[in-house]
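>>> Provided below for reference: sequence and predicted model.
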Amino acid sequence: MKDLSRVIVVGGGTSGWLSAAYLASSFKRTGRDIKVSIIESDTIPTIGVGEGTFPTIVNTLYEIGLSEKEFIAECDASFKQGALFKNWLYNPSEKPHAYYHPFDPPAKPKGLDLSAYWVSRKHQGTMQQDFAHATSVQSFLCDENLAPKTPETGEYAWLAKYAYHLDAAKLGQLLKKHAMNKLQVEHIVADIEQVELDEQGFIAHLVDKQQRQHDADFFVDCTGFSSLLLAKALKVPFVDKSHYLTVDTAVVLPVEYADAETPITTHTVSTAQDAGWIWDIALQNRRGTGYVYNSHYCSKEQAEKTLCDYHGIAHDSEKRYRHISFKTGYREKSWAKNCCAIGFSSGFVEPLEATAIAMVEAGVRSLAARFPATREAMLEREKQYNRIFTSRWDNIINFIKLHYCLTKRDDTPFWREQKNPETIPASLKEKLKAWQHYGITDGDLPYKYDLFTLASWQYILYGLEFLPDYVEKAPINEEIIDKAFASIAAQKRSAASKLLSNRALLEAFGASCKS
């Protein structure tokens, strides 16, 4: 049995270079003598709109050896502490509404879980604050655009959990430089024209337009929606989930800040519109914005106008709009034979909760942890990986659908469609039916590989005013509960006294990089 000695990643961009860097770093850490090469076309543009990230990115960048200060400086990055959802529950002309999904879980003063007591007091009419503000200091940090750490906090360490907003194209370039210079990843510029299979159906080698042959033991498909290796060569079918998540198009528009003092928002703002929603993220030097919508209910020109109206600017066909069409779903298998697809070649879900880069991280992390020593060991690793990722995709789809299906909006066909039971996955309907009677618990989410934990589900359920009829709580004196909620308010006052604004901290980081 011959040991595997070479991996080829096909495709660049964030998914390709992050995959190559992570694999090379992992092999180096574990002492495995496996060469990592990447074949990248110089004629195929990358999509690169995934400017929001998930907290897992912090550990990923640390593990591959990138300096946080270098990353922030090179990628126009800023700190992200969660998301604010505006007008998802009610028609804004009738009742404006907003709620947070912070990254920090609800606080537990002296170990006391306050979620059940918040629900109980909501039912009694004695709790005025929404769930995130009552139980989380981080929602206050977002309100005030305060940073999640101080200039003295170490790299990749936090006082409040964070991810980043970033320029995806710049991240791809930084990862490329780091992978080549620090991790000895071989870079090959070529357009792959042919994928040759052996008699067992494994990929034998690739042939480029110059008729050069590229051999490896294992291949990573990072070719985006085209899925050149997994779909086209290995014929792995696509599992369409667009009947659950019905948006299918995005129009993207970068916007400059009004001036150098404009606050840098420390969370993603996702604002519901007639046929979808607008994302608004704050980088150091600009805002990244886009309208994600259902093309059955909105034309490209209407989408551009909606985005311009959001910014309070005139619609101009000469602006730097970029239109992207997509279909929600995933490949029946992400790993087949000696090929693993990572990124859009594996699957795609709308960017509502910044899962794109997070799924690249999860994909390459899982691959590295299960990377086989020989071809004979691949089959069991393949089965295990695919079980994990099918479940991951389905759980992400359920979680994203949760944001839509609890809406009380019926002002447009798009929003009426979101409540149609046929557009809600059966597994989610089953959960919601149970959660209507009793509060969600960790036992309802037993799968350890899920991106979204109990806290995330609570923030969305309670943010959308979905309260269970009954919650189990310990019989504790109300005075103790009052003090526990008051302690969170005290933490907010303490944070306000010692944390800088997001912009001020980023400027401090920039100054330290130059010194």
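Happy to help now that I have it. Numbers count the residues shown, from 1 in each chain.
>>> CA only for contacts and neighbour counts going forward, please
OK.
>>> Any buried residues in stretch 186-201, and which?
Neighbour counts over stretch 186-201 (16 or more other CA atoms under 10 Å) mark His187, Ala190, Asp191, Ile192, Gln194, Val195 as buried.
>>> also this one, for the comparison:
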Amino acid sequence: MSYERIVVLGGGTAGWMTAVALATGLQGTQVELVESEDIGTVGVGEATFPSIRNYHQIVGIQEADFLRATQGTYKLGIRFCDWRVRGEDYYHTFGDFGELDGPHALWGQYRRHVNAGLPKFGEQCLPTVMAMRDRFCAPGQGAASFNYAYHFDANLYARFLRDIAIKRGVRRTEGKVVDVTRRADGGVASLRLDDGRVVAGDLFIDCSGFVSLLLGRTLEEPFLDYSRWLPVDRAWAVPSARTSTALTPYTRATALESGWAWRIPLQDRTGNGHVFSSRFIDEDKAREQLLQQLDGEALAEPRLLRFTTGRRERFWVHNVVGIGLATGFLEPLESTSIYLIQAGLGNLMPLLVPRTRVAPEAIEAYNRGLTRQFERIRDFILLHYCLTARRDTPFWNAMAHVELPDTLAYKLHAWRQTGVLHQYDVEGFDGHSWLAIYAGMHCWPERADPRLSDLPLATSLDWVQTRARQLAEAVAPLATHDTYLARILGR
């Protein structure tokens, strides 16, 4: 028996990304999306990871069309302010640092010259230099080798995807679910809406957000709480007027008293938020701290989101597959919410293409794969906290002493003792990303690789100095982010 009728519950980014993927990859399958205008979406996930470009390519979305429809801008990475100590910053951008191992490991050669007055290590990475100077160009121009993502209005993005999905045959049903009918085997048979209509399906994709109506409430799939590692559980979000300052090609994450604030530049406004732990600061004070961060007039009243970091134990149960927030949530420090949507879709679509019932073994493998995705991203986010030198508030002191998951503890041990950037089988972030955080937080191996001395000291110094100079010279003539974006949009 095949999945002839697929029902997507919930709109928003997760629902409409799913609908577009199904309509594009499973032509001939009946896809119906059920959503209610009375139920709002989170709609604040405005910064992304480079994988979104792969999604757009697969489903046939043109970059300029997307940027126009969503007030989008380019993102080279994230600037972290005050994370290690107050007054210090570093960048995690989507570039590389050359070789990561052996005598030609750039970071290793750089560390041989700690007293040579070299620029910050980040300036050995092309997109970091571009971000520092508010420049942008497309990868592949000249010697450019890097990746990039976007900032955009999540509500506009959902509408943009909805139009595409409907044109490709997805049926949109407006209505609020009031009851769920179960099958004899425990799966879901149909949804009953508030006007009495019944929506039946063979496979249900739960994109109902934090509510997790099918996977969580109906099937009662257990939730695994990650808050002992990541205790932030609230976020204020507010848009502000765009100022006359340059349009930065990066997200800014600024460490505050009991959490951190994001700043996301869009074409027409700036997105702002404050992610914090209610164990260490009350909501009103956190709201006040957010408003103090704005560099333009607030355009609305701040909106409060409450959440618990963690995930469902399984993501595919019976004939229900959770996608997006219905499966769990990790704080948006590295803009991974949409990446996790894509990870779910990327693993799901190949299983549905044969149009036959998916074997239990394949479903188990699907659940194992997404479990690893959540765990690896959890570890990478926690890395930003556990390396801090800050002890100036109860929150930062507590984060510096969190007991680490074994997977992260092993990676840290391997790096500190041997300089090995260990990678597991499923990783959201590669060794260059881990190196960017290590370097930014001044976390370096205790022992030098003896192979580094194969390169004469003078040659080594000339190499790292020349690379930094060449990157600066390459970036200097590039267009500003504003100028490049205007050119793409035909303005």
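Okay, I see it. Because the structure is a prediction, the values reported are computed rather than measured.
>>> From the buried residues of stretch 186-201 of structure 1, pick the one nearest His323 of structure 1.
Asp191 (24.5 Å; CA to CA).
>>> what separates the aligned residue in structure 2 for the closest one from Glu331 of structure 2, distance-wise?
Under the alignment (TM-score structural alignment), Asp191 of structure 1 maps onto Lys176 of structure 2. Lys176 of structure 2 is 28 Å from Glu331 of structure 2, where distance means CA to CA, to the nearest Å.
>>> Identify the single longest helix in structure 1, thanks.
As assigned by DSSP state H, the longest helix anywhere in structure 1 is helix 378-405.
>>> Tell me how many other residues crowd the aligned partner of Lys35 of structure 1 in structure 2.
Aligned by TM-score structural alignment, Lys35 of structure 1 pairs with Gln30 of structure 2. Neighbourhood size, Gln30 of structure 2 [other CA atoms under 10 Å]: 17.
>>> Which residues are in contact with Gln30 of structure 2?
Glu4, Arg5, Ile6, Val170 (CA atoms under 8 Å, 6 or more residues apart in numbering).
>>> cutoff 6 Å now
Arg5 (CA atoms under 6 Å, 6 or more residues apart in numbering).
>>> Now do the nearest residue to Val177 of structure 2 once chain neighbours are set aside against Leu9 of structure 2, distance only.
Closest residue to Val177 of structure 2 apart from its sequence neighbours, by CA to CA, 6 or more residues apart in numbering: Leu193 at 4.4 Å. For Leu193 of structure 2, the distance to Leu9 of structure 2 equals 11 Å [CA to CA].
>>> and if you look at His113 of structure 2?
On the measure of CA to CA, His113 of structure 2 and Leu9 of structure 2 end up 57 Å apart.
>>> can you count the residues close to the aligned partner of Ser226 of structure 1 in structure 2?
Alignment note: Ser226 of structure 1 maps to Val211 in structure 2; criterion TM-score structural alignment. When counting by other CA under 10 Å, one arrives at 14 neighbours for Val211 of structure 2.
>>> List the contacts of Ala484 of structure 1.
Applying CA under 6 Å, 6+ apart, the residues near Ala484 of structure 1 are Pro109.
>>> The alignment partner in structure 2 of it in helix, strand or coil?
Under the alignment (TM-score structural alignment), Ala484 of structure 1 maps onto Trp463 of structure 2. Classification of Trp463 of structure 2 by DSSP: H, G, I helix; E, B strand; the rest coil places it in helix.
>>> Kindly report the same for Thr126 of structure 1.
coil.
>>> how much space between it and Gln458 of structure 1?
20 Å.
>>> Just want to know which of these two has more residues nearby.
Taking neighbours as other CA under 10 Å, Thr126 of structure 1 and Gln458 compare with Gln458 leading, 22 against 10.
>>> Map that one across to structure 2 for me.
So Gln458 of structure 1 corresponds to Leu435, using TM-score structural alignment.
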